[in-house]
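**Q** When you get a sec, could you give me coordinates for this:
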Amino acid sequence: MSAASPAFTPEQQYKALQGPLDSAFFSSQVLIHQTPRQDIVVDKPVFNTSVFCHRDNLDTMSAPAAAATTSGGNAAFHNFNNDFAHIQDPNERRRLALAEIDKAPFGWYHVRACVVAGIGFFTDSYDIFAINFVTAMLGVVFFQNKKSKGTIPTTADTAIKVATSGGTVIGQLGFGYLADVVGRKRMYGLELIIIIFATLAQALSSPSPAISIVGLIIFWRVLMGIGIGGDYPLSSVITSEFATTKWRGAMMNAVFAMQGIGQFTAAIIALIVTAGFKESLLTGSKASTCQGVCQLAVDKMWRVIIGFGAVPGCIALYYRLTIPETPRYTFDVARDVEKAGNDVDAYMKGKSEGHPDEIRRVTTMVQSSAALEIPKASFKDFCHHYGQWKYGKVLLGTAGSWFFLDVAYYGLSLNNSIILSAIGYSGGSSMYEVFYKTAVGNLILVCAGAIPGYWVSVATIDTLGRKPIQIMGFAVLTILFIVIGFAYNKLSGHALLALYVLAQFFFNFGPNSTTFVVPGECFPTRYRSTSHGFSAASGKVGAIIAQVVFGPLRTRGAVAGATGRAASPWLNHVMEIFALFMLCGLFTSFLIPETKRKTLEELAGEVPGTPNYDPRHGAHNTEQKNYRTGSDDISDNVEAGAGTEKVV
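**A** The predicted structure follows:
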């Protein structure tokens, strides 16, 4: 306060406060002038507000005064009520509270958010990747006849793998929508319960005369896929809405990178159970002769491999069920300003959620709900928002990029048998050797390409940026698939291995990571989960196409009983087609924005002066301008008789 500021009597203070505003506004201790950027200027009256706010001096005030405030030392020991509760404009309270999250230093609460979300992705990846080992074992156990000879039919193998992707599409769309309607917290954990239940049900499945094992596995994997699909938008959105702006990309990418650890663990568990049943497996020289103790051992093995996928999910379940609602959802969708502000304070202290005074909460919610500038979510608003090209092109870019990526990403797995054969990790003189080589070979492939790619992306995404990494990845993959496709018949096994590892690396240090991260950042809070779910579902549609269309296409013209490259005579042409998909992904990448070091509100078009700004935010609910124009009126009255001081 300026030393030259004159003193005022209570009568002068009261007269200065006369105006057209309702009495609820007068309970504020500061008067806010809205500014478009973070450097807001707060005009503070020079007179002592505690005098006129006292009930003895002004009995007519109806708004609740700030409760549980602390005196002194607030720069060192922040208190929500000191910082925000006295601010009557809900838009300003929202902006200041979210700025606390955006600018917070990296702490244990960020680590906790990453771990809780990451364990879910670990489980998802484990369950998806483990089926590659399990289908061969199902053939040994349930298809011991003259026709199949211990090998699962191709149609059954494809149906089991596609079932997961089909369920995932349903989960991504359904959970994505519900998370925007009923809240992130209410849905988070439910999808993990579905995954755990379906995983255990698979492990305990057995056929009967009325239903085959393939039918049972397909049913439970569709259900499991629904849970896995729900994890995509929920984990991405929750992590992004809790993350600090500086490290948001690394946090989200670290969650997604747990997919690599899940793949690694699936191969490790397969290797362990193979070693555990070594003596029994040595009694069978090949799939058709693996009977008796060998067949019993394989039956136990696939159940252990599948069932282990429920273990990490059970560990993470409690923490998912107790995670707080994201303050952004509480502000923008629930429109509960008091609860959201308290949740921010609690989150910064590592607590689960805030506990505001309920009377104060309801009063504030009634007063502020209509005054919030963020439009309410509705189908009409959704169509209007994405009907604008500057927003619609972003959704097209994220969905299109993910679609083109997954066609080739899942199609690349068609090469696995050839790659393993090239490095000497296929076949064997006994079932033990067959399963052992398959597990070790997959460990080599995952460790050589996938895992390094994931974590290089984590380390660089907040410095290089999302868009450059995605464009670079698509460009390199286009070149790699062109080389593999046109030089396929001339490449040696080791050259093919090198190209395969490079492709895996640039998938993960490239679009496989960024297509997950960007949709969790670039959409408004009220549609963020729905939009992410739609983008992810587009990707899984691409995965289904890769498995259903390109799987059979690669074997076109193959001779029965052929092995190695002869079993996939059309694989070179399939790789050429994948190169075209990568090129299309490169073009759609130019539709997405660069999200590095930008707040979620900037990216959603809520900050004036930024390229994506939506003028509707500033013009929303003009009839509620008592929070903003009233501030100007009151400050004019105060300045006329008292003057103000600027507090930045």
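
**Q** C-alpha from now on. contacts and neighbour counts both.
**A** Will do.

**Q** what comes up buried for the host helix or strand of Phe122?
**A** According to DSSP states H and E, Phe122 maps onto helix 108-142. By 16 or more other CA atoms under 10 Å, the buried positions in helix 108-142 come out as 109-110, 113-142.

**Q** repeat for stretch 294-312
**A** Residues of stretch 294-312 classed as buried by neighbour count (16+ other CA under 10 Å): 294-299, 301-310.

**Q** same question, stretch 545-555
**A** For stretch 545-555, burial by neighbour count (16+ other CA under 10 Å) applies to 545-548, 550-551, 553-555.

**Q** list the helices and strands the helix or strand hosting Gly171 packs on?
**A** Gly171 is part of helix 154-181 when elements are defined by DSSP H and E. Applying 3 or more CA pairs under 8 Å, 6 or more residues apart in numbering; DSSP states H and E, one finds that helix 154-181 makes contact with helix 108-142, helix 184-187, helix 213-242, helix 528-545.

**Q** residues of it that come out buried?
**A** 157-181.

**Q** Now do stretch 544-561: everything it contacts.
**A** Stretch 544-561 has contacts (CA atoms under 8 Å, 6 or more residues apart in numbering) with 158, 162, 165-166, 406-408, 410-411, 414, 566-571, 573-574.

**Q** Filter these down to just the ones in strands.
**A** Of those, none are assigned to strands by DSSP state E.

**Q** What subset of those residues is buried?
**A** 158, 162, 165-166, 406-408, 410-411, 414, 566-571, 573-574.

**Q** Relative to Phe578, how far out is Gly473?
**A** For Gly473, the distance to Phe578 (CA to CA, to the nearest Å) stands at 14 Å.

**Q** again but with Thr398, I slipped
**A** For Thr398, the distance to Phe578 - CA to CA - is 19 Å.

**Q** which of the two has more neighbours?
**A** Neighbour tally, Thr398 and Phe578, criterion other CA atoms under 10 Å: the higher count belongs to Thr398, 31 against 26.

**Q** quick one: contacts of the strand or helix carrying that one?
**A** Using DSSP H and E, Thr398 falls within helix 389-412. By CA under 8 Å, 6+ apart, the residues outside helix 389-412 that reach it are 385-386, 507, 511-512, 515, 518-519, 522, 531, 534-536, 538-547, 550-551, 578, 581-582, 584-586, 588-593, 612.

**Q** Second input sequence below; structure requested for side-by-side comparison:
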Amino acid sequence: MALKVLWALDVAKTQYYHFKAIIIAGMGLFTDSYDLFCIPLVMKMIGRIYYPKIHRDVDQKKWFEVPTAIASTMICVSLMGAVIGQLVFGRLGDRVGRRRVYGVSLVMMVIASIGCATIMAEFANKRTRGAFIAGVFSMQGFGILLSSLVFIMVCSIFQASADERNLTIPLELAPSVDIAPVPPESDLAWRIILMLGAIPASMTYYWRMKMPETARFTALVEKNTLQAAKDIGKVMNLPQSTIQEDVDMINTPNTRAALSNTYPFFSREFLRRHGRDLIAASINWFLIDIVFYSLNLFQYHVFSGHLVQKSKLNVYTDALQIAKLQALIAICATVPGYFVTVYMIDNIGRVKIQAVGFFFMAVSLFTLAKINMSGDHPDVFIVLYGFTFFFSNFGPNATTFIVPAELFPARFRATCHGISGAVGKVGAIIGSMGYMWASRDPPNGLGVSRTLMVMGGVCGLGFFVTYFFTRETMGRSLEENENVD
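**A** The predicted model follows:
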């Protein structure tokens, strides 16, 4: 059923409303990534505040860390919330609408990626749809960057206050002192950092609820073409004759029969048409999240011995080192990777970008593993680590978000995107917990080097699944994509 109101969206010129939609829809991802990627920074402080047991490494340096079981639980609980949120809100997005679900998810501060992905896909035209969805997803990178910058700012302020009251140890006296006292207000610092993440979402809520429902949901799911045309009219000028033609077509007996004869989600017809796409999208998202979240949430493990010096000077020092490195990688690698995706995705396609990203991530991780074994060249180590994040974002971390938003029928789009994302977060749980245990030194674990090699193998598998099983969506309308047999 080719509705002219939807055709008008596919051929529309890029305009101010599209960029406004990117910001509004992307704020869920921004808030989510801010909250999630504060965790590795906050855990460094929590380890010093609540777990003051002194550990000793092979160099007899004293350091502090949240016990592995506690850290695993923290990561697992946060990511499990993402799994549940994506499944539940993805399904609700197809039942009650993208606008309502996204508003509720902002209020609840649960993962809002399901609603915002399908929102941008259904507002954009087919020529620049990939760039717009990638623009929404790039808000994740800015959330990561802001979490680091806010952490640096807050901890620097608290550290300056501690210095004034002589609660830190001068560097020249450090060898003779066991541990600096923990300032009582440090327990407030990490709470402030987390609470600040609520501000962007609360500022966006009003504008999101003023945003109209997507025309595709209104026309194809609710069967209200007149309202869909009115909503599109808020974005662009649409002749009344076009609206009337669509209303007349919807009201014909043949069209009504076609609309009532739609196959359900749990059916052989759905599996025949979309089963392979759903499986491929889910597997690719699963594989990239194993690597992406492991490397992000445990940067302090990866950097240990190369760039981060375990310190006993004060409660803020270790966490500030990690925050500065995380900000550096976000500025030099993570955010640029998103921008390159936005620029190139509608020219070279989703599948090529995803395959290239997986390939170079594998190469970087294998090389990182070799360098980690030797313990030399920390400058090369950080460059390769940055390359890994650049090619994850100019690659599968962005495209696994984009492709499920384009492949499926409007009435299943949020559900399928939610399933793919939930499977991805299961991969994040497995990868994060697996990395935490596997990266321990033998005989209790594999060690960091072998763990990096395993993740390189995961990326190689992602390249294989992408190349042989993932369908290209570039250049076609959403309705053309969903009707491919």
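
**Q** And the helices in the stretch 351-485 of structure 2, which stretches?
**A** Applying DSSP state H, counting those that start in this stretch to the stretch 351-485 of structure 2 gives helices spanning 378-393, 396-402, 404-407, 413-438, 448-469, 478-482.

**Q** mean deviation of the shortest one from structure 1?
**A** When you say that, I think you mean helix 404-407 of structure 2. For helix 404-407 of structure 2, the mean deviation from structure 1 after alignment is 0.6 Å (mean CA distance after the TM-score superposition for structure 1).

**Q** Pro183 of structure 2 matches what in structure 1?
**A** Aligning on TM-score structural alignment places Pro183 of structure 2 opposite Gln295 in structure 1.

**Q** For its match, give its distance to Ala267 of structure 1.
**A** Gln295 of structure 1 is 21 Å from Ala267 of structure 1, by CA to CA.

**Q** Same check on Leu98 of structure 1?
**A** Distance check for Leu98 of structure 1 against Ala267 of structure 1: by CA to CA, it reads 42 Å.

**Q** that older thread, can the helices of the stretch 351-485 of structure 2 go into TSV with extra columns for distance to Tyr263 of structure 2?
**A** Below are the helices of the stretch 351-485 of structure 2 laid out as TSV (distance: least, CA to CA, whole Å):
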stretch	distance to Tyr263 of structure 2
helix 378-393	35
helix 396-402	24
helix 404-407	16
helix 413-438	14
helix 448-469	24
helix 478-482	13
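
**Q** nearest to Thr225 of structure 2, of these?
**A** Thr225 of structure 2 sits nearest to helix 478-482 of all those, at 15.6 Å, using CA to CA.

**Q** and the closest one, which residues are buried?
**A** Going by neighbour count (16+ other CA under 10 Å), the buried part of helix 478-482 of structure 2 is 478-479, 481-482.

**Q** same thing with stretch 439-448 of structure 1?
**A** By neighbour count on 16+ other CA under 10 Å, the buried set for stretch 439-448 of structure 1 is 439-448.

**Q** Is it possible to get JSON lines of these that adds distance to Asp43 of structure 1 and secondary structure?
**A** JSON lines is the format used below for these (distance: CA to CA, whole Å; DSSP: H, G, I helix; E, B strand; the rest coil):
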{"residue": "Ala439", "distance to Asp43 of structure 1": "68", "secondary structure": "helix"}
{"residue": "Val440", "distance to Asp43 of structure 1": "68", "secondary structure": "helix"}
{"residue": "Gly441", "distance to Asp43 of structure 1": "68", "secondary structure": "helix"}
{"residue": "Asn442", "distance to Asp43 of structure 1": "64", "secondary structure": "helix"}
{"residue": "Leu443", "distance to Asp43 of structure 1": "63", "secondary structure": "helix"}
{"residue": "Ile444", "distance to Asp43 of structure 1": "64", "secondary structure": "helix"}
{"residue": "Leu445", "distance to Asp43 of structure 1": "62", "secondary structure": "helix"}
{"residue": "Val446", "distance to Asp43 of structure 1": "59", "secondary structure": "helix"}
{"residue": "Cys447", "distance to Asp43 of structure 1": "59", "secondary structure": "helix"}
{"residue": "Ala448", "distance to Asp43 of structure 1": "60", "secondary structure": "helix"}
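
**Q** isn't Phe331 of structure 1 right up against Val344?
**A** No: in this structure, Phe331 of structure 1 is not within contact of Val344 by CA atoms under 8 Å, at 10.7 Å.

**Q** What subset of the contacts of helix 389-412 of structure 1 is buried?
**A** Listed as buried from the contacts of helix 389-412 of structure 1 are 385, 507, 511-512, 515, 518-519, 522, 531, 534-536, 538-547, 550-551, 578, 581-582, 584-586, 588-593, 612; burial here means 16+ other CA under 10 Å.

**Q** Skip the chain neighbours and tell me the closest residue to the aligned partner of Ile479 of structure 1 in structure 2.
**A** The alignment partner of Ile479 of structure 1 in structure 2, by TM-score structural alignment, is Val363. The shortest distance from Val363 of structure 2 to any non-neighbouring residue, by CA to CA, 6 or more residues apart in numbering, is to Gly456 (7.1 Å).
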